[in-house]
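S.K.: When you get a sec, could you give me coordinates for this:
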Amino acid sequence: MTPVGHAAPRFRSGAGRLCLDFMRTLRLRGMDDAVEELATPEALAAWVRQFGPYPTGTTVAAPTTDVLHEARRLREAVHTLLTTARGEHGAAGCPPGSRRLLNRAAAAPTPVPLLGDGGTVRHDAADPVGAVLATVARDALDLATSPALDRVRVCAGPGCAAWFLDASRPGSRRWCSMETCGNQAKKSTWRTRHAG
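M.R.: As a prediction, this is how the structure comes out:
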C-alpha cells in the first residue's frame, strides 16, 4: 500500500454518502497499488475540514496517531458492514468486532448546529475530528439498514473500485464519476472501435 505524501491532498468526493466518501480514503482498495490517503494525522484533519460541516477556515487540529489508527479501523469496519449488508445475511451478518467499533464511534457526540446572530447555522464540536467520525459511523449504520443500500455500486472503471450511491433515476449508473472513470471508459471504447 502506498501512502500519500505529506502534503494534504484534496480528497475525492461525490460518492453520495459521507461513509462512502470516507471509504474512498483507501484508494484502489483490494489492488496491489492501493493508496492510503489517511497516511498522517494531518491528512485526517484535512479530510475532516473538507467533509465536515464546519465553516470554511475552521481550525481542525491534527489528532493523535492513536485517533488516526482508530479512524482507519472505523473505515475498514464501514467497509465490512456495507459489504456484509449487501450479502445474504444483510447487516445482521456484520462481524461482532466491526459492529462494536461502529456502535462505539456512532455513540460519540456529533457536530452541534448553532444559529448565529445573522440567522445562519454553523456547526461546532469540542472534538471536530471525533464528531465527524461519529457522523460517518451513524451514516454507515443508516445506509446498511436502509433501502438505499440497493443503490450502492462499485465503479466499473478498471483500476478504480470506488463505491458510490447511484441516485440516477433508472439506477444504471456505472462509474463513480463521469469526469474521470466514465470518460476514460468512453475513450478506451472509442480507441478500440477505431483502432487499425
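S.K.: Only C-alpha atoms from now on, for both contacts and neighbour counts.
M.R.: Will do.
S.K.: Am I right that residue 122 sits in a helix?
M.R.: No. Counting by DSSP: H, G, I helix; E, B strand; the rest coil, residue 122 is located in no helix; its state is strand.
S.K.: got the contact list for it?
M.R.: By Cα atoms under 8 Å, 6 or more residues apart in numbering, residue 122 lies in contact with 53, 54, 55, 113, 114, 115, 116.
S.K.: go on, residue 151?
M.R.: 165, 166, 167, 171.
S.K.: would TSV of those with secondary structure and distance to residue 178 be doable?
M.R.: Below are these laid out as TSV (DSSP: H, G, I helix; E, B strand; the rest coil; distance: Cα to Cα, whole Å):
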residue	secondary structure	distance to residue 178
165	strand	14
166	coil	12
167	coil	14
171	coil	15
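S.K.: What ranges does this structure have for its helices?
M.R.: Taking DSSP state H, the helices of the chain run over residues 18-23, 41-51, 65-85, 96-106, 128-144, 183-194.
S.K.: Please give the structure of this sequence too, so both can be compared:
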Amino acid sequence: MPDSAAVRVLVPARFRQGSGRLCLDFLRTLRFRNTPEVTEELADPEALTAWVRQCGPCGEGPVAAPAPGRVAEARALREAVHALILAALGPDGPAAIPAAARARLNSAAAAPLPTPRLTPSGALGWHSDDPVTATLALIARDALDLATSPALLPRLRPCASPICGAFFLDHSRPGARRWCSMDTCGSRAKKAGVRARA
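M.R.: Predicted coordinates:
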C-alpha cells in the first residue's frame, strides 16, 4: 500500500466495473496504482458500503455502514489480492505470495457467504446479515479461484496504459485485448497516438 500521505482520496458516484471478475473490480478501488496520481476510492465506511451496494450481490437489501476499522481491513484485503495476482502471474505462481497476504486471503475467504433467496417477485436475490463481510469473503474466494486456475491465468493481464494499474480478464475470442476499458484507457491511448502522429 502506498504512503497514505501521498494518496489522493476520491469517492466516485459509481465505481469502475467490467474487469471480468469481482476481485479485479475490487482492485480498481486504488486507482493509478504505483503512479504519482494514486487515488484511494475506499476513503471511509460510507465508500466501502457504496462499493458493496454497487458491486456485491447484496446491494438490494440494507447495508449498514461498517466500523471505521473495517475500511482498513478491506484495503488490506485488496492489497493481499494484488499480491496474489502478481505472484500468480510470476514465474513461481501463487505459491510465491507472501505468507501474511496468504493468511489474510484465507481468513477472509472463511467468512460466511451471502445466501440465495427467492424474492416476492420471483427473482433470485442474495442475503447476508453482514453484507460487507460476506462480499469481502466472495472477493477473497474469487481471487483464490482465479489465481489457481491454469485456464484463466493466460487471459489475466494488466492494462497496457502506463498510468492505469488495473488488471482485467480478457474474454475476447482472440485474447488480444490490451486495455481495461476501451472507453477510458483505450480511448486515451488512441487520442495520444493521433496527437503524436500529428
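S.K.: just to revisit the earlier point, figure out which of the helices of the first structure is closest to residue 29 of the first structure.
M.R.: Of all the helices of the first structure, helix 18-23 sits nearest to residue 29 of the first structure, with 8.9 Å by Cα to Cα.
S.K.: can you give me how far that closest one is from the chain middle?
M.R.: 1 Å (Cα atoms, centre = their mean, to the nearest Å).
S.K.: ditto for stretch 131-145 of the first structure
M.R.: Counting by Cα atoms, centre = their mean, stretch 131-145 of the first structure comes out at 10 Å from the chain centroid.
S.K.: Please tell me which residues of the second structure it aligns onto.
M.R.: With TM-score structural alignment applied, stretch 131-145 of the first structure matches the range 134-148 in the second structure.
S.K.: in the matching stretch, what counts as buried?
M.R.: 134-144, 146-148 (16 or more other Cα atoms under 10 Å).
S.K.: Then stretch 101-120 of the first structure?
M.R.: Those would be 101, 102, 105, 106, 108, 109, 110, 111, for stretch 101-120 of the first structure by 16+ other Cα under 10 Å.
S.K.: Quick check: the last one vs residue 191 of the first structure, distance?
M.R.: When you say that, I think you mean residue 111 of the first structure. Separation of residue 111 of the first structure from residue 191 of the first structure (Cα to Cα, to the nearest Å) stands at 48 Å.
S.K.: re the thing from before, closest one of the contacts of residue 151 of the first structure to residue 80 of the first structure?
M.R.: Checking those against residue 80 of the first structure with Cα to Cα, the nearest one is residue 165 at 16.7 Å.
S.K.: OK, contacts around the residue nearest the centre of the second structure?
M.R.: Centre of the second structure computed as the mean C-alpha position; nearest residue by Cα atoms, centre = their mean is residue 26, 1.8 Å away. When contacts are counted by Cα under 8 Å, 6+ apart, residue 26 of the second structure touches 78, 139.
S.K.: What is the aligned counterpart of it in the first structure?
M.R.: Using TM-score structural alignment, residue 26 of the second structure pairs with residue 22 in the first structure.
S.K.: and for stretch 155-167 of the first structure, what span of the second structure is it aligned with?
M.R.: Stretch 155-167 of the first structure corresponds to residues 159-171 of the second structure when matched by TM-score structural alignment.
S.K.: related to what we said a few turns ago, any chance of the contacts of residue 122 of the first structure in a markdown table, with distance to residue 65 of the first structure too?
M.R.: Below are the contacts of residue 122 of the first structure laid out as a markdown table (distance: Cα to Cα, whole Å):
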| residue | distance to residue 65 of the first structure |
| --- | --- |
| 53 | 23 |
| 54 | 22 |
| 55 | 25 |
| 113 | 28 |
| 114 | 30 |
| 115 | 33 |
| 116 | 34 |
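S.K.: of all these, which comes closest to residue 186 of the first structure?
M.R.: Using Cα to Cα, residue 53 is the member of these that lies nearest residue 186 of the first structure, at 35.1 Å.
S.K.: and the gap between whatever residue of the second structure lines up with the closest one and residue 77 of the second structure?
M.R.: With TM-score structural alignment as the criterion, the equivalent of residue 53 of the first structure in the second structure is residue 57. Relative to residue 77 of the second structure, residue 57 of the second structure is positioned 18 Å away (Cα to Cα).
S.K.: The two - which one has more neighbours?
M.R.: Between residue 57 of the second structure and residue 77, residue 77 has the larger neighbour count (other Cα atoms under 10 Å), namely 25 against 20.
S.K.: Can you tell me how far residue 155 of the second structure is from residue 168 of the second structure?
M.R.: Residue 155 of the second structure is 8 Å from residue 168 of the second structure, by Cα to Cα.
S.K.: and if you look at residue 84 of the second structure?
M.R.: 14 Å.
S.K.: what does residue 28 of the second structure give?
M.R.: 10 Å.
S.K.: contacting residues for the residue nearest to residue 98 of the first structure when sequence neighbours are not counted?
M.R.: Spatial nearest neighbour of residue 98 of the first structure, excluding adjacent residues (Cα to Cα, 6 or more residues apart in numbering): residue 77 at 4.8 Å. Contact analysis of residue 77 of the first structure by Cα under 8 Å, 6+ apart lists 98, 99, 101, 102.
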